[in-house]
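Participant: Provided below are the primary sequence and the corresponding predicted coordinates.
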Amino acid sequence: MKGIILAGGTGTRLKDLTKVTNKHLLPVYDKPMIYFPINTLKCADIDSILVVTDKRRTTDFLLLLGSGSDFGVRFTYALQESAKGIADALSKAKDFVNNDDVTVILGDNIIFGDIKELKEPLNKSCRIFLKKVEDPERFGIAYVKNGIITKIVEKPKQPKSNLAIIGLYQYKSN
């Protein structure tokens, strides 16, 4: 299993803070935000990680993360010309993934604790992690029937589900 951290977002809602650096490098308490998804992948025994970021901030990531040896992992980097969303970011990962299963996490995810399902065998083509939330209109919401996601709605005005997509996914190599 390989890991991909998507860290190309521009953080437009953070305005002045992201004029000088990528939002994923901003501190959350005592460490850069991107350390949290790195830790999530490490907890899943993933040590080969691709960081996808925008080309303007590549040097910042290289200076902070380097080869990954300080974290006990190996980092590879892929660049987006500009922030064009998750699908574009994943298209940059094709050569890295090769024929391996992959765990994808958004670079601004802060997940505490060990998610045991990350270590379980992936028997289906994908696994999308969900969480029940009290305010589903703020999130991408999954509609599930018989254990299968039938529909995803981004920030629904009148949600009929409270299962938020948390930005953590696993995909089979096929």
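Facilitator: Good, I have the coordinates.
Participant: use CA for all of it now, contacts and neighbours both
Facilitator: OK.
Participant: Of all the strand elements in the chain, which one is longest?
Facilitator: Using DSSP state E to define each element, the chain has its longest strand at strand 163-171.
Participant: quick one: buried residues of stretch 33-45?
Facilitator: Across stretch 33-45, burial judged by 16 or more other Cα atoms under 10 Å covers 33, 34, 35, 36, 37, 38, 39, 40, 41, 42, 43, 44.
Participant: So what touches the longest strand of the chain?
Facilitator: For strand 163-171, the surrounding residues in contact (Cα atoms under 8 Å, 6 or more residues apart in numbering) are 101-106, 109, 118, 122, 125-133, 136, 139-143.
Participant: cutoff 7 Å now
Facilitator: The contact list for strand 163-171 (Cα atoms under 7 Å, 6 or more residues apart in numbering) reads 101-106, 125-133, 136, 139-142.
Participant: cool, stretch 126-146 as well?
Facilitator: Defining contact as Cα under 7 Å, 6+ apart, one finds that stretch 126-146 is touched by 149-157, 159, 161-166, 168-172.
Participant: A further structure is provided below for comparison with the first:
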Amino acid sequence: MIIIYHTKKGIILAGGKGTRLYPLTLVTNKHLLAVYDKPMIFYPLAVLMLAGIQDILIISTSKALPAYRRLLGDGRKYGINLFYKAQKSPDGLPQAFIIGEDFIANDSVAMILGDNIFYGNNLDKLLKKAGSRKIKSTIFAYYVNNPKNYGIVDFDQKNRVKSIEEKPDNPKSNYAVTGLYFYDNRVVDYAKKLKPSHRGELEITDLNNLYLGQEDLEVEILGSDFTWFDMGTVNNLIEASKFVKNIEQRTGTKICVLEEIAYRNNWIDKKKILNVLDKYENSPYAKFLQKVAKDKIR
């Protein structure tokens, strides 16, 4: 079966002050912090690349954007096109689509939060399945023990979505909405129609409910063979780092290596991989890329 991938644009929302991580984030943007051996921003960027998306907009504070440009450049070394826009104030997740209106243009778009990690077998296939829905939206749900802290999806007996509630006092399920969303082109107009909640922000749950009301919302449940981290707290940041460390040390490989993903996607060749080795000097990251270029990693 041939699938035509419609989602061509991706957004990483990497703004905010990261106050829950103070004092770590007093002098740097949260999404530039280390998650084991890589900057946090590598992990959501890897997800969009696994989805086959090459045009990606990073939204962050005007203070942080120069650091992202120094780190990632224009994206050509990863076979992608990176763009940058400033978020003047964090007024809710749907604001990203308003800021990125010109970038999105007439395309569908995926958005991922800059502090999210997704990992699991065949993740790329699941992402491309979501991106193949031309006139739909897709969100991803994950079972959590503390549902009061998240937007929660409730299902009927046929696994269809009944409702989505933001941080409910009495959760109807334990399935949390993760920080990864695929939307068709209506998302910009829908985002503009939203009114701020009692928190003074535009709510992603309200946006998802607009799609749900049109019966155009799909939910992919990430089962126990997937791992999801929201690294908004110090404890979660540490747990995510431990997870990456355990995976990499046990397998002898690395996860979310941008050059490797680009190479597997046929966006760059071995020569481009070898060209960046000097930048990483004698680091384990560089040694891993040498193995990739020599086809020692399958």
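Facilitator: Arrived safely. Keep in mind that what you see is a predicted model, and the values were worked out from it rather than measured.
Participant: Give me the mean distance between the longest strand of structure 1 and structure 2.
Facilitator: Strand 163-171 of structure 1: mean distance to aligned residues in structure 2 after superposition is 0.7 Å, counting by mean Cα distance after the TM-score superposition for structure 1.
Participant: corresponding residues in structure 2 for that strand?
Facilitator: The aligned range for strand 163-171 of structure 1 in structure 2 is 175-183, by TM-score structural alignment.
Participant: how far does the matching stretch sit from the chain's center?
Facilitator: 9 Å (Cα atoms, centre = their mean, to the nearest Å).
Participant: Provide the aligned range in structure 2 for stretch 67-75 of structure 1.
Facilitator: So stretch 67-75 of structure 1 sits over residues 74-82 in structure 2, by TM-score structural alignment.
Participant: distance between the ends of that stretch?
Facilitator: Using Cα to Cα, to the nearest Å, one end of stretch 74-82 of structure 2 lies 5 Å from the other.
Participant: Now that stretch: buried residues?
Facilitator: Here stretch 74-82 of structure 2 shows 74, 75, 77, 78, 79, 80, 81, 82 as buried, counting by 16+ other Cα under 10 Å.
Participant: aligned partner of residue 54 of structure 1 in structure 2?
Facilitator: Per TM-score structural alignment, residue 54 of structure 1 is aligned with residue 61.
Participant: wait, isn't its match in contact with residue 87?
Facilitator: Yes: assessed by Cα atoms under 7 Å, residue 61 of structure 2 is found in contact with residue 87 at 5.3 Å.
Participant: got any residues that touch both of the two?
Facilitator: Jointly contacting residue 61 of structure 2 and residue 87 under the rule Cα under 7 Å, 6+ apart are residue 15.
Participant: What residues of the host helix or strand of residue 64 of structure 1 count as buried?
Facilitator: Per DSSP states H and E, residue 64 of structure 1 falls inside helix 58-65. Within helix 58-65 of structure 1, the residues that count as buried by 16+ other Cα under 10 Å are 58, 61, 65.
Participant: Against structure 2, what's the mean shift for it, could you check?
Facilitator: On superposition with structure 2, the average gap between helix 58-65 of structure 1 and its aligned counterparts reaches 1.2 Å (mean Cα distance after the TM-score superposition for structure 1).
Participant: Residues touching the next helix or strand after that helix, excluding its own?
Facilitator: Sequence-wise, the next helix or strand beyond helix 58-65 of structure 1 is strand 74-80, with elements assigned using DSSP H and E. Contacts to strand 74-80 of structure 1, defined as Cα under 7 Å, 6+ apart, come from residues 47-55, 67-68, 89, 92.
Participant: try stretch 110-120 of structure 1
Facilitator: So stretch 110-120 of structure 1 is contacted by 36, 37, 40, 43, 44 (Cα under 7 Å, 6+ apart).
Participant: and which of the residues you listed is nearest residue 9 of structure 1?
Facilitator: Lowest distance from residue 9 of structure 1 to those (Cα to Cα) belongs to residue 37, with 14.7 Å.
Participant: how close does the match of residue 54 of structure 1 sit to residue 95 of structure 2?
Facilitator: 13 Å.
Participant: likewise residue 56 of structure 2?
Facilitator: 16 Å.
Participant: These two - which one has more neighbours?
Facilitator: residue 56 (26 against 22; other Cα atoms under 10 Å).
Participant: Hmm, residue 11 and the more buried one touching each other?
Facilitator: Yes: using Cα under 7 Å, residue 56 of structure 2 makes contact with residue 11 at a distance of 5.5 Å.
Participant: Quick check: closest non-adjacent residue to the aligned residue in structure 1 for residue 95 of structure 2.
Facilitator: The pairwise alignment with structure 1 assigns residue 95 of structure 2 to residue 88, based on TM-score structural alignment. Residue nearest to residue 88 of structure 1 in three dimensions, not counting chain neighbours: residue 80, with 7.8 Å by Cα to Cα, 6 or more residues apart in numbering.
Participant: Aligned counterpart of residue 15 of structure 2 in structure 1, please.
Facilitator: Residue 15 of structure 2 maps onto residue 8 in structure 1, by TM-score structural alignment.
Participant: Please, which helix or strand holds the closest residue to its match other than its chain neighbours?
Facilitator: Leaving aside its chain neighbours, residue 8 of structure 1 sits nearest to residue 53 (3.9 Å; criterion: Cα to Cα, 6+ apart). If you go by DSSP H and E, residue 53 of structure 1 is part of strand 48-54.
Participant: cool, and residue 111 of structure 1?
Facilitator: Residue 111 of structure 1 belongs to no helix or strand, assigned by DSSP H and E.
Participant: Around the aligned partner of residue 128 of structure 1 in structure 2, how many other residues sit close by?
Facilitator: Alignment note (TM-score structural alignment): residue 128 of structure 1 maps to residue 139 of structure 2. A count of nearby residues for residue 139 of structure 2, using other Cα under 10 Å, gives 20.
Participant: what angle separates the host helix or strand of residue 139 of structure 2 from strand 175-183?
Facilitator: Using DSSP H and E, residue 139 of structure 2 falls within strand 137-143. Following axes from the mean of the first three to the mean of the last three Cα atoms, to 10 degrees, one obtains 160 degrees for the angle between strand 137-143 of structure 2 and strand 175-183.
Participant: Kind regards, and thank you for your time.
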